[in-house]
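Novice: with the input below, show me the fold.
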Amino acid sequence: MVVGETTLEADVVVIGAGPGGYVAALRAARLGRKVTLIEREAVGGVCLNVGCIPSKALIAAAHDLYRLRQGAAYGLSADVRLDFPRLIAWKDGVVRTLTGGVEKLLKGNGVELLFGEAFFTGPRELRLLETGDAVMNIRFRTAIVATGSRPATLPGFPFGGFGGRVISSTEALSLKEVPERLVILGGGVIGVELGQAYARFGSRVTIVEAAERILPAFEADLLRPLRRRLQAEGIELLERARAIGAAEGENGLMVLVETPEGERELAADYVLVAVGRRPNTDALGLETAGVQVDGRGYIAVNDRQMTNVEGIYAVGDVVPGLPLAHKATAEGKVAAEAIAEEAGAAADFRAVPMVVYSDPEVATVGMTAAEAEAAGFRVKVGMFPLAANGRALTLGEKDGFVRLVGDAETGALLGAQVVGPGASELIAELALAVEMGIRVEDLALTVHAHPTFAEAAMEAADVWLGKPVHVLGKLGGVLK
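Specialist: Below is the predicted model:
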């Protein structure tokens, strides 16, 4: 034993205080377990500190700025100016409020919070390197790994490289100024969301995506309204393109991009690398504990979130599946309830929403028509355009739609896709409908307030049933 080394006996130890970890800790504590929560950096993890929350704060401000500048269409005019440092300070205040609230919840529920770097030294032991060179050996009965993920790197574009001009999403949320020219490598959710926000703040934005199109995880027709908006706002989309190098030039950083039309040089003040995320499992000593990890660093778990080692659980971005905060939260609850031996504790992720907080927003849940057909269903779809929705027109947002995917034989709702304002909120109703296994007819029979964007879901159900009210012609039917 070295100087400053102590030993702790723990009932439940949770590694990582992000949305999966802190929720697991709170749920386990409320179920009567003595919980120790270990965090390397800041309570709230990536999501609350440098991810979901601060990005949505900036996106909301960018949206308001855009709407104010579009006011002439409604007979409104104003001199609108952006105080970017003040906006960043406000965003930081939002983060402090939420992380401070989480810390109070942890303390109020008796969760012991420790800070430092933890790694396994056996199937029932951890070693914690605390600040100040203190070392703690922790013997536990059960453990939950919730260490999250980090931005993936791109060869030739190291984070912090070229004098700090190559950045990840973390740095992009705390820039000191709005860059005149921003090149984004990666047209996934992070690249599109932050690209549109900075374009609205005044940056000249280019998004470079290696796949056939931006947001390749989503159906192509969902993206058409968004593509039109991005291009109308001056964002250049380079698809089927890849960055092959960069160099300092007289005009800032020069990024060399290989496109289908040939090589191009892009001048940039900053280069945001947004090519995905990697699980934080490589420094945990999981092999010492006997926990199986695949070639990409993901931990295999069963439907109770337990690994191949009894008593060790894993949740969030370290397990296979979509790296979504709300999925991590759900998994954290399952793991805590499984440890507390609660009946029925099991993960069921057939209705996990995915949202792009762009403008217009894009949201999906459940199966697409292609996925349902591949699964053997006799698929029927019903779609309602926002151009026929009164609330959408009053908002000046008629470009988008709601589409329902159902089983033509049973009438069960299998999935839904939404494009338009408030899609991130409307998808909750449709997620509940998919989770409950309701029939599309039930959605049509549910009276929706008028005028609302949510009415489009009811109208799409009417179309699915072959009883459209506010549209002519056929916007759906059984897939052939």
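
Novice: use CA for all of it now, contacts and neighbours both
Specialist: Will do.

Novice: burial measure for Glu441, as a count.
Specialist: Number of residues near Glu441 (other C-alpha atoms under 10 Å) recorded here: 16.

Novice: which SSE is it in?
Specialist: helix 440-445 (DSSP states H and E).

Novice: list of residues touching that helix?
Specialist: Helix 440-445 is contacted from outside by 406, 411-413, 433, 457-459, 461-462, 464-465, using C-alpha atoms under 8 Å, 6 or more residues apart in numbering.

Novice: again, 7 Å this time
Specialist: With C-alpha atoms under 7 Å, 6 or more residues apart in numbering as the test, helix 440-445 has contacts from 406, 411-413, 458-459, 461-462.

Novice: now it: buried residues?
Specialist: Neighbour-count burial for helix 440-445 flags 440-441, 443-444 (criterion: 16 or more other C-alpha atoms under 10 Å).

Novice: all helices for the stretch 201-350 of the chain, in order.
Specialist: Assigned helices in the stretch 201-350 of the chain, in chain order: 220-232, 286-289, 325-339 (criterion: DSSP state H, counting those that start in this stretch).

Novice: structure for this one too, so we can compare:
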Amino acid sequence: MADKSYDVVVIGAGPGGYVTAIRSAQLGFKTAIIEARHLGGICLNWGCIPTKALLRSAEIFHYMQKAGDYGLSAEKISFDMGAVVKRSRGVASQLNQGVGFLMKKNKIDVIWGRAKLAGKGKIDVSPSDEPAPKGTLEPGQYSAKHIIVATGARPRVLPGLEPDQKLVWTYFEAMAPKSLPKSLLVVGSGAIGIEFASFYHTLGCDVTVVEVLPQILPVEDAEISSLARKRLEKQGIKILTEAKVSKLEKGADDVTATIETKDGKSEKKTFARVISAVGVVGNIDGLGLEELGVKTERGLIAADPYGRTNVEGVYAIGDVAGPPMLAHKAEHEGVICIEAIKGMQPHPMDKLKIPGCTYCHPQIASVGLTEAKAKEAGRKIRVGRFPFIGNGKAIALGEPDGLVKTIFDAETGELLGAHMIGAEVTELIQGFVVAMNLETTEEELMHTVFPHPTLSEMMHESVLDAYDRVIHV
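Specialist: Purely as a prediction, here's the structure:
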């Protein structure tokens, strides 16, 4: 009988979990990972990756419709929703298989089933509803010196907005529609809500977004959020802020929503489908946390910057350990956690240096403090801005709408935050993330030579603008 004891067992094979397991194996730990649904987790199978495949199809469709702007012609442009979804699922499947290969390559045992903490260093694994992939270990009791919980999160359900998989969707149903709905209500304007609003609108759906807060994309800099709203509304997306959906009445093939606005008025509107995108909650149910005494706060596991919980030998990383709920945060958090277990003294997680990206059209990306947060912190600041219309590459691409914004400490020159909206900004933001990690000041950024013609030149110009040295506006 195979040995069921390990140095490290990771519960959950999403991006945080499987990356942690790989780093654990690299460090010489005997490692296993427990999964019940799919290797790669929500991100790879139903989140980050397949949504980007959907958005890419929408982006290509958008450019085909704009062919005349580029001196080209395209006639009878159309799309096949089934084929669009099939491509997205194929991308997810390819990467799912890749995670399985990585587990095998790194000699990580995959245990298939649902995990529950069963006492100090012990885990009971019960059978999963999903068929076990070839080569995985069977359910049973396993033991480990270190147990890392990486169980992720699931869509939040609000009373009255309960998804039914037919008329009221979460992101699961929104990613695999059988056909394009004629109209769509998106409840919530975070990254998930805005990405789906952008996708469906681009393909021709009449989209309305309702947000309870005063601005869409609430975590973003207010100036960037305002520009995003103007662009989305100009495209034809209807946006209601400081409003809430108080009731949904389901018909045979549509939903009538009661929408209440800040002035106390309410109106009823009918939509073919509704997407509930009001956030996520941690997957902590049924893990045995309470019995073991693991502290939880607001539906999440309380952990320190190294992933340690209040119970020795139990750790938590990723979405289940709290915001920001991003795959790259989970991955880095997992590496910090396992390297700390090894005694390598890694740097603790600095959440201000975690970039956020929204892949709507136009794209949005940011890192660090917003202008408002910097002021709230009592910092004297210098703010630089550079518009896409002043950049040769942006004009050549036919993408002249956008902005790069940088925020510096006026006394030290420290880069406090960077915020962007426009074409390919999700690929540009890493430059500012690297700069912040290197504790770069405005002087180093000014002396950096950016290649021409590129969109990245706007990053340079934004820095120059903060210090009254901008060239091209």
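
Novice: TM-score for these two?
Specialist: After superposition, the two chains reach a TM-score (TM-score structural alignment, normalised by the length of the second structure) of 0.94; 464 aligned residues with a C-alpha RMSD of 1.9 Å.

Novice: highest mean neighbour count out of the helices of the stretch 201-350 of the first structure?
Specialist: helix 325-339 (a mean of 25; mean count of other C-alpha atoms under 10 Å).

Novice: picking that back up, looking at the helices of the stretch 201-350 of the first structure, spot the one closest to Val271 of the first structure.
Specialist: Val271 of the first structure lies closest to helix 220-232 among the helices of the stretch 201-350 of the first structure, at 18.6 Å (C-alpha to C-alpha).

Novice: what about the closest one, how far off from the second structure?
Specialist: On superposition with the second structure, the mean distance recorded for helix 220-232 of the first structure (mean C-alpha distance after the TM-score superposition for the first structure) is 2.0 Å.

Novice: re earlier: could the helices of the stretch 201-350 of the first structure be laid out in JSON lines, adding distance to Ala274 of the first structure?
Specialist: As requested, those are arranged in JSON lines below (distance: least, C-alpha to C-alpha, whole Å):
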{"stretch": "helix 220-232", "distance to Ala274 of the first structure": "18"}
{"stretch": "helix 286-289", "distance to Ala274 of the first structure": "27"}
{"stretch": "helix 325-339", "distance to Ala274 of the first structure": "18"}
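
Novice: surely Leu54 of the second structure touches Arg87?
Specialist: No - the criterion here is C-alpha atoms under 7 Å, and Leu54 of the second structure misses it with Arg87 at 8.1 Å.

Novice: picking that back up, determine which of the helices of the stretch 201-350 of the first structure approaches Val135 of the first structure most closely.
Specialist: Judged by C-alpha to C-alpha, the one of the helices of the stretch 201-350 of the first structure that comes nearest to Val135 of the first structure is helix 286-289, at 18.4 Å.

Novice: the second structure: matching residues for the closest one?
Specialist: Using TM-score structural alignment, helix 286-289 of the first structure corresponds to residues 289-292 of the second structure.

Novice: residues in contact with the matching stretch?
Specialist: 117, 119.

Novice: residues near the alignment partner in the second structure of Val145 of the first structure, how many?
Specialist: Aligned counterpart of Val145 of the first structure in the second structure: Val149 (TM-score structural alignment). Val149 of the second structure has 30 neighbours, counted by other C-alpha under 10 Å.

Novice: state the distance from Val149 of the second structure to Lys30 of the second structure.
Specialist: Distance of Val149 of the second structure to Lys30 of the second structure, given as C-alpha to C-alpha, to the nearest Å: 17 Å.

Novice: give me the nearest residue to the counterpart of Trp46 of the second structure in the first structure, chain neighbours excluded.
Specialist: Following TM-score structural alignment, the counterpart assigned to Trp46 of the second structure within the first structure is Val50. Excluding its sequence neighbours, the residue lying closest to Val50 of the first structure (C-alpha to C-alpha, 6 or more residues apart in numbering) is Thr170, at 5.3 Å.

Novice: could you confirm that neighbour falls within a helix?
Specialist: Yes - according to DSSP: H, G, I helix; E, B strand; the rest coil, Thr170 of the first structure belongs to a helix.
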